[in-house]
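1. Have a look at this fold, sequence not included:
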């Protein structure tokens, strides 16, 4: 928080954890009240409706949580699946996870590398233990891979409930939490219950569902039948504990501008 405390620093833009973001805000307040932009943690919902393309839903949701071993702020770590396709989805997701190629990420064809360090490995393993202890059903994974490096198997928990630790807290690791839902109204409410609001995804062919859900979700970026697609022209940032301010696009420029009003009289000889 050294830079955020400096009186001669006019602004701070930070990407990282919610905990550090709070400390930066405190340091900015104690110094010169410098404005801050924060792009912080996430617990993004990935919602699969009953009419979704199953093959695409399995692959997109797989990449949403296992890409970069889940070490992403927008990882789709809460996978909501409609009850009518729940069992089929789990079977396919399990097969895809178990076929994910784990190994040296510098080798061609490898999809899944190690976590960043020992601390992150220990943190993720503690969440896996918590999932088991709280009653979630371990579908696949949950173990270390090999003895060298901090590799963890792609892990899937089913029958996850909203109050479970693995559903509430950001894990930042390869752990998918699969949650069953019935209605559009229900899944909107449950998706929005998180303290985070960075990203969200929905898979459906129904235009009415798309229009309703994209407007209702409290997330800075909502993907429809896709995941993780970003462009420099599209603003990116979060709601709630995922931060505030936006990167990219014209909105990002306003974060680095300050408005000034200049007021003067129109020329009149009486003023001379």
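-> Right, received. Where do you want to start? Source: prediction; values computed, not measured.

2. can we go C-alpha only for contacts and neighbour counts from here?
-> Will do.

3. So for the longest strand along the chain, what gets flagged as buried?
-> Using DSSP state E, we find that the single longest strand of the chain is strand 175-181. For strand 175-181, burial by neighbour count (16 or more other C-alpha atoms under 10 Å) applies to 175-181.

4. Packing partners of it?
-> helix 54-66, strand 78-82, strand 155-158 (3 or more C-alpha pairs under 8 Å, 6 or more residues apart in numbering; DSSP states H and E).

5. again, 7 Å this time
-> When contacts are defined as 3 or more C-alpha pairs under 7 Å, 6 or more residues apart in numbering; DSSP states H and E, strand 175-181 sits against strand 78-82, strand 155-158.

6. With distance to residue 132 and mean neighbour count as new columns, can the ones you listed be given to me in TSV?
-> Below are the helices and strands packed on strand 175-181 laid out as TSV (distance: least, C-alpha to C-alpha, whole Å; neighbours: other C-alpha atoms under 10 Å):
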stretch	distance to residue 132	mean neighbour count
strand 78-82	16	25
strand 155-158	9	24
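
7. Export those as CSV, with columns for distance to residue 235.
-> Output for the helices and strands packed on strand 175-181, formatted as CSV (distance: least, C-alpha to C-alpha, whole Å):
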stretch, distance to residue 235
strand 78-82, 23
strand 155-158, 31
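
8. To residue 205, which of those strands lies closest?
-> In terms of C-alpha to C-alpha, the element of these nearest to residue 205 is strand 78-82, at 13.9 Å.

9. for comparison:
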């Protein structure tokens, strides 16, 4: 299906009708053409809510990677995009954003069918992706170089130039939004970009490629290689002609990519990896009913398949019993439903592997002595649905209190003092996000500064927009998405020292 604009689907029946007319592109996008993988191999993309096969997708490998890298390098060296005036790059990227806007319901539907998330959530993701392309496009012609202070006989300048070839490897949980966070600033800065979407949700990336071609991106500037991490992903990471890896995914894979960079050409590696984010609730916070709803949404949104999910809930013991009851009540109202129903808060787990993994963690939680308050049993019927699950009385030594589950499982801890809360929050190899609920401004300032996290949400969860950098510390990674800071990652500094003396 290809149309320039769409009417807004409002009901489940509307989304089902749109799905019935959907035409899915499943081939790789190399040098502005959709092609089969060189090997002819494919893999099945499944709808996790039904088990139906959506498409047989091209399974790229090292041969396809080498070909795409060659086209990317050629495009960069020719300069049709890399040396184009920033204002002209801006116009092309804004045209792409407009095409995404015109096709946003289709894009949201593709992510819902491919990944299992509720369509309302997918639509929010697409709006975020569009906003990212617009923000980065508008930023690129407003960033200035520098003139260093020197004597009259010298002119010293600091220039920003594109890096070259960027390989972006993105996850399955927010397919198009994570793609935008990497691709938009890398393109805006003038790079050639090769996108490797997750094999669990590759389809919206291929639709984006169609729109990018329509918007006028030159040949070789943006390419999409569906496939697996151990084949085409590894090939891109080891390529001597890729200048930068931008990755969002697990900490384990992030470490592998850094090794590959060292084994090849010391390419830059920007990582946004795992998280086990603490959400601290102090007894002095107002409106515990609303805070409990926010705490539940912080972990159960997107089926808990969120890198910054508030999976560790730390509650002051003086209010813990009453507060956990409120969280349980909120969780009961967030049951999974048909992803095509706009009223569904949660959808299906992305695939059988993740489904079984989450159930194993739930089993471990019960075996290690945590108190199961709600959930824990998969839903009957077709599809990979797990309801919101809450464990209380979790200890820092328990598996569910330390490991990133990436599913709808909340671990609740108790604390008696601010010092204990901060120590417990920081007792993790991760540092992607943290939340803090309090009305004491002195405490807010103290705790915010002491939390070892790339981002802290005070009296909210997951707040922010395109103006705020997104990323972590410790084993949650080293990169930053969004904001002007992401443009810095995809550009190189060049120092120019001119002698003016004759």
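-> That came through fine. Keep in mind that what you see is a predicted model, and the values were worked out from it rather than measured.

10. ok, back up a step: C-terminal to the longest strand of structure 1, what's the next element?
-> helix 184-192 (DSSP states H and E).

11. What span of structure 2 is that next one aligned with?
-> Equivalent residues of helix 184-192 of structure 1 are located at 418-426 in structure 2, counting by TM-score structural alignment.

12. Ok, stretch 60-75 of structure 1 next?
-> Going by TM-score structural alignment: stretch 60-75 of structure 1 matches residues 294-309.

13. who touches the counterpart of residue 398 of structure 2 in structure 1 in this structure?
-> Aligning on TM-score structural alignment places residue 398 of structure 2 opposite residue 164 in structure 1. By C-alpha atoms under 7 Å, 6 or more residues apart in numbering, the contact set of residue 164 of structure 1 is residue 134.

14. still on that earlier bit, now the longest strand of structure 1 on structure 2. Mean distance?
-> Compared with structure 2 after fitting, strand 175-181 of structure 1 deviates on average by 0.3 Å (mean C-alpha distance after the TM-score superposition for structure 1).

15. how far off helix 54-66 does that strand point, in degrees?
-> 130 degrees (axes from the mean of the first three to the mean of the last three C-alpha atoms, to 10 degrees).

16. where exactly do the helices run in structure 1?
-> Listed in chain order, the helices found in structure 1 under DSSP state H are 2-5, 18-30, 54-66, 86-98, 118-133, 165-168, 184-192, 207-216, 249-254.

17. Redo the ones you listed as CSV? Include distance to residue 146 of structure 1.
-> Listed next are those as CSV, based on distance: least, C-alpha to C-alpha, whole Å:
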stretch, distance to residue 146 of structure 1
helix 2-5, 39
helix 18-30, 32
helix 54-66, 18
helix 86-98, 15
helix 118-133, 13
helix 165-168, 24
helix 184-192, 35
helix 207-216, 42
helix 249-254, 43
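
18. related to what we said a few turns ago, which one of the helices and strands packed on strand 175-181 of structure 1 lies closest to residue 101 of structure 1?
-> Among these, strand 155-158 comes nearest to residue 101 of structure 1, with 13.4 Å by C-alpha to C-alpha.

19. roughly how far out does that closest one sit from the chain middle?
-> On the basis of C-alpha atoms, centre = their mean, to the nearest Å, strand 155-158 of structure 1 sits 17 Å off its chain's mean C-alpha point.

20. and if you look at stretch 252-259 of structure 1?
-> 25 Å.

21. repeat for stretch 35-49 of structure 1
-> 4 Å.

22. now do stretch 365-382 of structure 2
-> Counting by C-alpha atoms, centre = their mean, stretch 365-382 of structure 2 is centred 27 Å from the centre of its parent chain.

23. give me the stretch of structure 1 that that stretch matches.
-> With TM-score structural alignment as the criterion, stretch 365-382 of structure 2 aligns to 131-148.

24. The helices of structure 1: which one's closest to residue 158 of structure 1?
-> helix 86-98 (7.8 Å).

25. once aligned to structure 2, how far is that closest one on average?
-> Helix 86-98 of structure 1 sits 1.1 Å off on average (mean C-alpha distance after the TM-score superposition for structure 1).

26. Check which helices and strands that helix is in contact with.
-> Short answer (3+ C-alpha pairs under 7 Å, 6+ apart): helix 86-98 of structure 1 packs on helix 54-66.

27. which residues are in contact with the helix it packs on?
-> Residues contacting helix 54-66 of structure 1 (C-alpha under 7 Å, 6+ apart): 46, 48, 75-77, 89, 92-93, 154, 174, 176, 203, 226-227.

28. what do you get if the cut-off is 6 Å, keeping everything else the same?
-> If you take C-alpha atoms under 6 Å, 6 or more residues apart in numbering as the criterion, helix 54-66 of structure 1 is touched by 75-77, 93, 174.

29. And stretch 266-279 of structure 2, by the same measure?
-> So stretch 266-279 of structure 2 is contacted by 243-251, 261, 307-308, 310-314, 404, 425, 430, 432-436, 471, 476-479 (C-alpha under 6 Å, 6+ apart).

30. hang on, the earlier thing: any chance of the buried residues of strand 175-181 of structure 1 in a markdown table, plus distance to residue 34 of structure 1?
-> What follows is these, written out as a markdown table (distance: C-alpha to C-alpha, whole Å):
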| residue | distance to residue 34 of structure 1 |
| --- | --- |
| 175 | 37 |
| 176 | 38 |
| 177 | 38 |
| 178 | 41 |
| 179 | 41 |
| 180 | 44 |
| 181 | 43 |
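
31. Relative to residue 158 of structure 1, which of those residues is nearest.
-> residue 178 (4.8 Å).

32. OK, contacts around the closest one?
-> If you count contacts by C-alpha under 6 Å, 6+ apart, residue 178 of structure 1 has them with 79-80, 158, 160.

33. Return the closest of those residues with respect to residue 217 of structure 1.
-> Looking across the contacts of residue 178 of structure 1 and measuring by C-alpha to C-alpha, the closest to residue 217 of structure 1 is residue 80, at 13.5 Å.

34. any idea how far that closest one is from residue 180 of structure 1?
-> Per C-alpha to C-alpha, to the nearest Å, residue 80 of structure 1 is found 6 Å from residue 180 of structure 1.

35. Tell me which of the helices and strands packed on strand 175-181 of structure 1 lies nearest to residue 251 of structure 1.
-> strand 78-82 (28.4 Å).

36. Just the residues contacting that closest one, thanks.
-> 45-50, 177-182.

37. Just want the angle from that strand to strand 175-181.
-> 30 degrees.
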